[in-house]
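Engineer: only the shape, not the letters, is given here:
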């Protein structure tokens, strides 16, 4: 086991080891009815939980002041201060503690007030034991995941600059180890992974943990720059090199001198451009477009692609010699579906991020919403999860993100059914155009609005895709995420 893994192994469960069970958690029950307290204590103790009992708000607050708990079961109708009166004080003292309200008087007004005050869930007496246990386990799992995430970030920040990468799964720990080993070297790195896996974040982490950290990190999405402009973008040009070159301009290789140049979507480069990149990798020299003098640079290259470059080499679309130059150190970024234990951490991270960005109170996921996230396949990976959480925050009117606030593809609500409801008199042609527009827009978003990549996914020429975008009035948005 490497040093980085040893740092986090003491606090984080990893794949292949026994996971930390939620029923090892400690629960506090605040309820004035002895029969309710005893019933809950018996049920939870048999499930392996550690349980403390309080008969009123005063004793409950005393327990909370002296002990750490993973969940609070709070009665609404307590003598003296009610559960609703206590809840704001509890949330202020322990903002991360999940609270489930229990009551025999569950009006809609009470539910709304409790959720707004910070309760995670609301259970009415008499309850279904299996459902209550499922809600308790889900709430505790989320609480433990958030605590682990905080600890992980604190530990990794102390040793490495991984503050923007969230994960505790075995694939992520292996990547942290590899980055720690790779970062200090001068070697070229090739990041491979599906769209939305965070390739730029990992490139930044390599740069931030390298001796080049005080020099520029310069990213360029080579697939988003028109091929006729890419050479000038990377190498610069002299005045008069082409019609619009009214002044000399540095290229990104010069801007990144001493630092790191991140070439994203490198598989989209033309063969001619690949030859020019190969020469720079070999000699660390290049010329401005239209120039006659060679320029020497000290730049580390990190390249990224979401296509299999070996397949592209076999198909004659990518130079074999360039592939081997880039493939000195190859890091495979895992898709989100292969590290599902990171989903609660990532969801929590994005909910906090977008609540802060929108000046809103912090949001949490309901148990049902979390189950949906854990069951989904995530073809768009972390970027798709981030978009779903941003949507949930923006559309929410209370603290809890429920399944209704999640995108339709997550919940199984089909777009076509909604379309038929909205346009009952539409012709088949109109409906098909609307569906086609939605599919193209969705794929473009997943491809980070890279039309070349989307055309390859659809297996159609780029010109055909452009015609469809214009004919269907597909809205093009450019909003980079990684």
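Structural biologist: Sure, I can see it. Being a predicted model, the structure only gives us computed values, none of them experimental.
Engineer: contacts, neighbours, all on C-alpha from now
Structural biologist: OK.
Engineer: same for the helix or strand harbouring residue 435, what does it pack against?
Structural biologist: Element membership for residue 435 (DSSP states H and E) is helix 428-446. Using 3 or more Cα pairs under 8 Å, 6 or more residues apart in numbering; DSSP states H and E, the elements in contact with helix 428-446 are helix 415-422, helix 451-458, helix 462-472.
Engineer: could you dump these to a markdown table with distance to residue 322 and mean neighbour count?
Structural biologist: As requested, these are arranged in a markdown table below (distance: least, Cα to Cα, whole Å; neighbours: other Cα atoms under 10 Å):
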| stretch | distance to residue 322 | mean neighbour count |
| --- | --- | --- |
| helix 415-422 | 43 | 11 |
| helix 451-458 | 20 | 18 |
| helix 462-472 | 25 | 14 |
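Engineer: nearest to residue 342, out of those helices?
Structural biologist: When these are compared by Cα to Cα, helix 451-458 sits nearest residue 342, at 27.1 Å.
Engineer: re the thing from before, redo the helices and strands packed on helix 428-446 as a markdown table? Include distance to residue 268.
Structural biologist: Formatted as a markdown table, these follow (distance: least, Cα to Cα, whole Å):
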| stretch | distance to residue 268 |
| --- | --- |
| helix 415-422 | 32 |
| helix 451-458 | 8 |
| helix 462-472 | 12 |
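Engineer: so which of the ones you listed gets nearest residue 156?
Structural biologist: helix 451-458 (34.2 Å).
Engineer: which strands and helices sit next to the closest one?
Structural biologist: helix 428-446, helix 462-472.
Engineer: quick one: these as TSV, columns for distance to residue 244 too.
Structural biologist: Below are the helices and strands packed on helix 451-458 laid out as TSV (distance: least, Cα to Cα, whole Å):
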stretch	distance to residue 244
helix 428-446	30
helix 462-472	25
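Engineer: take the one below as the second:
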């Protein structure tokens, strides 16, 4: 067992498993990581212990036959206790994972799982107490549930997508190293969340995580913010000020929108990466720093390099461990999970208990293109919760009157006409489907109604066309 595992913040854990050897194995591991462990042989006892509110986190080894953690969570009252449960699945399915997250589980670890995955999950949710761990809040304290949800919403990645699961597994594996990470992806895909995930899974988890938006300040101010300055270095520099690198010493520095950094600053950043020391503005000697760099961008970095807007040598320095986050439209299975997650969060945030989605709303959300990705769906659900009447969120609450017919991020062109010389039924079918999709702005639900077929049939047709290289 590596000594790095002992750096996780200690907590009081409940471990429930149907098999004694599994309980004892987990107990040995958790205690080696510094936690205080209580073993629970059955779910009835677990429920009684949870009511005492004496524990920070519960780990349930889920097995549909011997210890069904999902059914147990369904029977728990909605009093915050679900937010303190990690499901470790011996035999789990994607449906189990979705249901567990809908019920509010802190995490769902499916086979193959190992010590590192479990340790990373515990670190993420017990984490650094200085960072405001949700589990550090007692359930009986006023506002605790809201604070727990706020922390979870801000720092937890919600996904049941196989693509994201693989990416998170890779992130866990590289987290303990000090290698520089480059995270690319469209705006709203969760690049900062991924950066925090890596930090929380590393041996720097109890050290500072400092974020700096490189597009937020002009070049001269950004240099001072990053590298710090000495007293009198420029007009208004009344005192010595440490920069973000020094503030992140021992921890992680996130350089958000790194492609917006001016070329002269890129040269200074390259030197910091090479020498691991910074020169304060107006300083006379370098300052040593131990910082793990994570950079993010929503731009095409290779193109920025070829256009002369980003240094080639800096690109290779940053691109040691690359991650490209998929857009939400590329992982549609996450849409209902995220919708339910944000619904629960904003229902608690605004005290609108009992609010739910009206029939057909989730299906409509699944059919949208989400150009703004996770940020867009989050904002849309917040709006829906605030505008909902009679405890139901309708499409009108979410989209408004002007967006009900489209809003899929694609242009609407109802003037598309079938070619006059097309007679093959397969081509007529394809052109008709294309026309319906264009007319409805890509809305498959509305397009299927125009075509007189089910949404499932339309999806199958689109999938067939994609298999032969056709994109409607």
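Structural biologist: Thanks, I have the structure now. What you see is a predicted model, and the numbers here were worked out from it, not measured in a lab.
Engineer: can you tell me how far the residue in the first structure that residue 292 of the second structure lines up against is from residue 373 of the first structure?
Structural biologist: Under the alignment by TM-score structural alignment, residue 292 of the second structure pairs with residue 300 in the first structure. Separation of residue 300 of the first structure from residue 373 of the first structure (Cα to Cα, to the nearest Å): 38 Å.
Engineer: the more surrounded of the two?
Structural biologist: residue 300 (24 against 21; other Cα atoms under 10 Å).
Engineer: tally of neighbours for the spatially closest residue to the more buried one that is not a sequence neighbour?
Structural biologist: Leaving aside its sequence neighbours, residue 300 of the first structure sits nearest to residue 260 (Cα to Cα, 6 or more residues apart in numbering; 4.7 Å). Neighbour count of residue 260 of the first structure, defined by other Cα under 10 Å: 29.
Engineer: swap in residue 433 of the second structure?
Structural biologist: With other Cα under 10 Å as criterion, residue 433 of the second structure counts 21.
Engineer: now do the contacts for the aligned partner of residue 313 of the first structure in the second structure.
Structural biologist: Superposed on the second structure with TM-score structural alignment, residue 313 of the first structure falls opposite residue 305. By Cα atoms under 8 Å, 6 or more residues apart in numbering, the contact set of residue 305 of the second structure is 311, 312, 315.
Engineer: and the host helix or strand of residue 305 of the second structure, how far from the chain's centre?
Structural biologist: Per DSSP H and E: residue 305 of the second structure is located in helix 301-306. Between the centre of helix 301-306 of the second structure and the centre of its chain there are 26 Å (Cα atoms, centre = their mean, to the nearest Å).
Engineer: so for that helix, what gets flagged as buried?
Structural biologist: Across helix 301-306 of the second structure, burial judged by 16 or more other Cα atoms under 10 Å covers 301, 305.
Engineer: what's the mean gap between the very next helix or strand once past it and the aligned bit of the first structure?
Structural biologist: Sequence order places helix 312-318 as the next helix or strand after helix 301-306 of the second structure, per DSSP H and E. For helix 312-318 of the second structure, the mean deviation from the first structure after alignment is 0.1 Å (mean Cα distance after the TM-score superposition for the first structure).
Engineer: what does residue 122 of the first structure align to in the second structure?
Structural biologist: In the second structure, residue 122 of the first structure lands on no residue (TM-score structural alignment).
Engineer: wait, a helix at residue 122 of the first structure?
Structural biologist: No - with DSSP: H, G, I helix; E, B strand; the rest coil as the criterion, residue 122 of the first structure is located in strand rather than a helix.
Engineer: so who does the residue nearest to it when sequence neighbours are not counted touch?
Structural biologist: Counting by Cα to Cα, 6+ apart, residue 101 is the residue found nearest to residue 122 of the first structure once chain neighbours are left out, at 4.7 Å. Residue 101 of the first structure sits next to 73, 74, 75, 76, 83, 114, 119, 121, 122, 123 when contact means Cα under 8 Å, 6+ apart.
Engineer: and the first one, how many neighbours?
Structural biologist: Number of residues near residue 73 of the first structure (other Cα under 10 Å) recorded here: 24.
Engineer: how far off centre is whichever strand or helix holds it?
Structural biologist: Residue 73 of the first structure belongs to strand 71-75 when elements are defined using DSSP H and E. Relative to the chain's own centre, strand 71-75 of the first structure is displaced by 31 Å; criterion: Cα atoms, centre = their mean.
Engineer: run the angle between whatever helix or strand comes next after that strand and strand 71-75 for me.
Structural biologist: Once the chain leaves strand 71-75 of the first structure, the next helix or strand it forms, by DSSP H and E, is helix 83-93. Put simply, helix 83-93 of the first structure runs at 160 degrees to strand 71-75, going by axes from the mean of the first three to the mean of the last three Cα atoms, to 10 degrees.
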